[in-house]
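[1] build the 3D model from these lines:
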Amino acid sequence: MPQQWNRRRLLRLSGTIGILGLTGCIGGSSTNSWDIDEPITVASAKQYNSPECSCCEQYASYLRENITGDLSETVPDDIQAVKQEYGIPEDLQSCHTLVLTDYVVEGHVPVEVIDQLLDENPPIDGIALPDMPPGTPGMGGEKDGSLTIYAIGEDRAETEYTEV
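    The predicted structure follows:
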């Protein structure tokens, strides 16, 4: 009888781990598929993390592997106040906010898109990848289709910046 209980428990545990892995941060990080050949240079960057969010830390690790420059992390008392301060529309919000010298980057944006933003230097406040899509840098799971990165700034809240 104990063998049957162990087998059942093992199956239940395996199913639970599989479900949790598919739903987000607990799953393996997919950052390797988003790495770039040459790190980009930023003067300074500050990432504001949501409390108790492990994917924010994973995204910061991904950034440290793909940028040169000073990156600091903080967990503010009120993450919504930070998003409001930087003008991030509610429908474009994610779990963390990255502030570069001239731009704000919301969510799990691949560093190749940050590099594009810095190279092009468009007249916008920043870019956003809303929510926490599976398969993005710092998130577990598989990427499902293309990802739309939006421009942030004044009337541009729904303007597509790029697609990856």
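
[2] only C-alpha atoms from now on, for both contacts and neighbour counts.
    Fine.

[3] give me the contact list for stretch 95-107.
    Where contact means CA atoms under 8 Å, 6 or more residues apart in numbering, the residues beyond stretch 95-107 that reach it are 42-50, 53, 56, 82-83, 86, 88, 92-94, 114, 124-132.

[4] now with 6 Å, please.
    Stretch 95-107 is contacted by residues 44-50, 94, 125-129 when judged by CA atoms under 6 Å, 6 or more residues apart in numbering.

[5] and which of these is nearest to Glu73?
    Minimum distance to Glu73 across those is 4.7 Å, recorded for Gln47 (CA to CA).

[6] where do the strands sit along this protein?
    Along the chain, the segments classed as strands by DSSP state E run 40-48, 67-74, 97-100, 104-106, 126-128, 148-152, 160-163.

[7] make TSV out of these and add mean neighbour count and distance to Gly21.
    Compiled in TSV, the strands of the chain are given as follows (neighbours: other CA atoms under 10 Å; distance: least, CA to CA, whole Å):
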stretch	mean neighbour count	distance to Gly21
strand 40-48	17	24
strand 67-74	15	25
strand 97-100	21	24
strand 104-106	26	23
strand 126-128	28	24
strand 148-152	23	23
strand 160-163	14	25
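
[8] to compare against the first, here's the next sequence to fold:
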Amino acid sequence: MLSMRPLIIVASLVLTGLAAGIPAHAAPEASPAIEVWKSPSCGCCQKWADHLTENGFDVSAKNTTQGMLNRIKSQAGIGPKLASCHTARIDGYTIEGHVPADDIKRLLKERPDAIGLTVPDMPLGSPGMEQPDGKTEPYDVLLVKKDGSTEVFAQH
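    Coordinates of the predicted model:
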């Protein structure tokens, strides 16, 4: 006759684990959703969106006119001196230009009281602006505060 004791011990351990809140397997984290507005003819904008996808973001890219893109930037508090070629929104923040995915992840983790991040212009070597010869130029990622002022968030 087989003893039921080992089965009872295993069942007790499983139930104890469940009662303690230990999941049988961890659910995967949801990809952060980011909405991108860009020109349909801008290849670097699509490369930046691809960079975000490769780094775990759920990207929804929308082609739009330059006039509409300028209105989106203005409504978000991004003035001409802070502007670049595309604008994105994620979890209440505006992301302007070729901001690296890791900087966006840091922004979402730290949650500063700000409009968002910007990389003004289109610096060589930034995500989406990679060059075949590997040429890069240093650039800053700026934190845009709610009063319109900025501070350096990251340097690359």
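
[9] about what we covered before: same list, the strands of structure 1, but as JSON lines with distance to Arg7 of structure 1 please.
    Rendered in JSON lines, the data for the strands of structure 1 read as follows (distance: least, CA to CA, whole Å):
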{"stretch": "strand 40-48", "distance to Arg7 of structure 1": "43"}
{"stretch": "strand 67-74", "distance to Arg7 of structure 1": "43"}
{"stretch": "strand 97-100", "distance to Arg7 of structure 1": "44"}
{"stretch": "strand 104-106", "distance to Arg7 of structure 1": "44"}
{"stretch": "strand 126-128", "distance to Arg7 of structure 1": "45"}
{"stretch": "strand 148-152", "distance to Arg7 of structure 1": "43"}
{"stretch": "strand 160-163", "distance to Arg7 of structure 1": "45"}
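
[10] distance of the counterpart of Arg64 of structure 1 in structure 2 from Met129 of structure 2?
    Arg64 of structure 1 maps onto Thr53 of structure 2 when the alignment is built from TM-score structural alignment. Computed with CA to CA, to the nearest Å, the distance linking Thr53 of structure 2 and Met129 of structure 2 is 16 Å.

[11] Pro120 of structure 2 too?
    To Met129 of structure 2, Pro120 of structure 2 is 13 Å away according to CA to CA.

[12] compare the two and say which is more crowded by neighbours.
    Per other CA atoms under 10 Å, whichever of Pro120 of structure 2 and Met129 has more neighbours is Pro120, with 21 against 18.

[13] now for the aligned partner of the more buried one in structure 1: which residues touch it?
    Aligned by TM-score structural alignment, Pro120 of structure 2 pairs with Pro130 of structure 1. By CA under 6 Å, 6+ apart, Pro130 of structure 1 lies in contact with 92-94.

[14] if you set the cut-off to 10 Å instead, what comes out?
    Contacts for Pro130 of structure 1 (CA atoms under 10 Å, 6 or more residues apart in numbering) come out as 89-95, 106-109, 147-150.

[15] what do you get for Pro39 of structure 1?
    Per CA under 10 Å, 6+ apart, neighbours of Pro39 of structure 1: 63-69, 111-112, 115.

[16] if you set the cut-off to 7 Å instead, what comes out?
    Pro39 of structure 1 makes contact with 66-68 under the criterion CA atoms under 7 Å, 6 or more residues apart in numbering.

[17] now these as CSV including distance to Asp77 of structure 1?
    As requested, the contacts of Pro39 of structure 1 are exported to CSV (distance: CA to CA, whole Å):
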residue, distance to Asp77 of structure 1
Asn66, 28
Ile67, 27
Thr68, 28
